[in-house]
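> Got a sequence here, can you build the structure:
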Amino acid sequence: MTYVVTDSCVRCKFMDCVEVCPVDCFYEGENMLVINPDECIDCGVCEPECPAEAIQPDSADNIERWVEINRQYAALWPNINRKGEEPTDAREWLGVKNKFEQHFSKSPGKGS
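Okay, the predicted model is just below:
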């Protein structure tokens, strides 16, 4: 089992999860984080740290798409191992549904 980041992270990107990850398996996009499912050790410490509740186990319903999205972008984006600054409008996007299709950016973040 592994954990993955889902749609709720888009435009929020709070990064509290990055601080607690013991294996540095987070990767940073311009407006979203992903977890490399091949590096995640399934410890689960990141899940409760996410204010957007964007981190889900791969055993959740209808999660297969997110496993592949996380795997794809973890291979393209830079690794991040410490919390950066959240977007200035992150709180405004908290709780907005179905953000991926219209607001997701394929561009990489800065990394750490």
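> From here on, just use CA atoms for contacts and neighbour counts.
OK.
> The protein: helices as residue ranges?
Secondary structure of the chain (DSSP state H): helices at 16-20, 64-74, 90-93, 100-103.
> what residues does the second one touch?
Helix 64-74 has contacts (Cα atoms under 8 Å, 6 or more residues apart in numbering) with 4-6, 26-29, 34-38, 58, 106.
> quick one: which of the residues you listed sit in strands?
Of these, the ones assigned to strands by DSSP state E are 4-5, 26-28, 34-35.
> of the residues you listed, buried ones?
Buried members of the ones in strands among the contacts of helix 64-74, counted by 16 or more other Cα atoms under 10 Å: 4-5, 26-28, 34-35.
> tell me the two of those that are most distant?
4 and 28 (13.1 Å; Cα to Cα).
> to compare against the first, here's another:
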Amino acid sequence: MTYIVNDKCIACKYTDCVEVCPVDCFYEGENMLVIHPDECIDCGVCEPECPADAIRPDTDPDAEKWVEFNRKYAELWPVIVTKKDQLSTAEEMDGKEGKIELFSEAPGEGG
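Sure, this is the predicted structure:
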């Protein structure tokens, strides 16, 4: 099993999860994070840290497509290990449906 980040992270990008990750498997895009599924050790410490409930086990329904999505962007974006402020849109966008349309392929700053 591995953990993935789904579209609930888009336009929120809370980073509480990155500080607790013991293997630094989070990668930062412009408006979301992803987990590299080949680096995740399945410890699960990140899941309860996400205010948006965007981190889910790969056993969840609909998670299969997110495993490949996370893998793709983890290989393109920089690693992030330090907590940052969430996006200015986070409170407004938290829990909204259909956020995949807002997704940006652009990398974040990492760090």
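> one step back: with the ones in strands among the contacts of helix 64-74 of the first structure in mind, which one is nearest to residue 96 of the first structure?
Looking across these and measuring by Cα to Cα, the closest to residue 96 of the first structure is residue 5, at 15.2 Å.
> what's the closest one in contact with, if anything?
Residue 5 of the first structure touches 33-35, 54-56, 66, 70, counting by Cα under 8 Å, 6+ apart.
> cool, residue 9 of the first structure as well?
Counted by Cα under 8 Å, 6+ apart, residue 9 of the first structure has contacts 31-33, 52-54.
> mind redoing it with 10 Å?
Applying Cα atoms under 10 Å, 6 or more residues apart in numbering, we find residue 9 of the first structure in contact with 15, 31-34, 50-55, 90, 93-96, 99-100, 104.
> Filter those residues down to just the buried residues.
15, 31-34, 50-55, 90, 93-94, 99, 104.
> Which stretch among the helices of the first structure is buried most, on average?
Most buried of those by mean neighbour count (mean count of other Cα atoms under 10 Å) is helix 16-20; its value is a mean of 20.
> List the contacts of it.
24-27, 33, 35, 44-51, 55, 80-86.
> now, which of these lie within strands?
Among these, DSSP E puts 26-27, 33, 35, 55, 80 in strands.
> Can you lay out the contacts of helix 64-74 of the first structure as JSON lines showing distance to residue 20 of the first structure?
As requested, those are exported to JSON lines (distance: Cα to Cα, whole Å):
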{"residue": "4", "distance to residue 20 of the first structure": "15"}
{"residue": "5", "distance to residue 20 of the first structure": "15"}
{"residue": "6", "distance to residue 20 of the first structure": "18"}
{"residue": "26", "distance to residue 20 of the first structure": "11"}
{"residue": "27", "distance to residue 20 of the first structure": "14"}
{"residue": "28", "distance to residue 20 of the first structure": "15"}
{"residue": "29", "distance to residue 20 of the first structure": "19"}
{"residue": "34", "distance to residue 20 of the first structure": "15"}
{"residue": "35", "distance to residue 20 of the first structure": "13"}
{"residue": "36", "distance to residue 20 of the first structure": "15"}
{"residue": "37", "distance to residue 20 of the first structure": "16"}
{"residue": "38", "distance to residue 20 of the first structure": "18"}
{"residue": "58", "distance to residue 20 of the first structure": "19"}
{"residue": "106", "distance to residue 20 of the first structure": "25"}
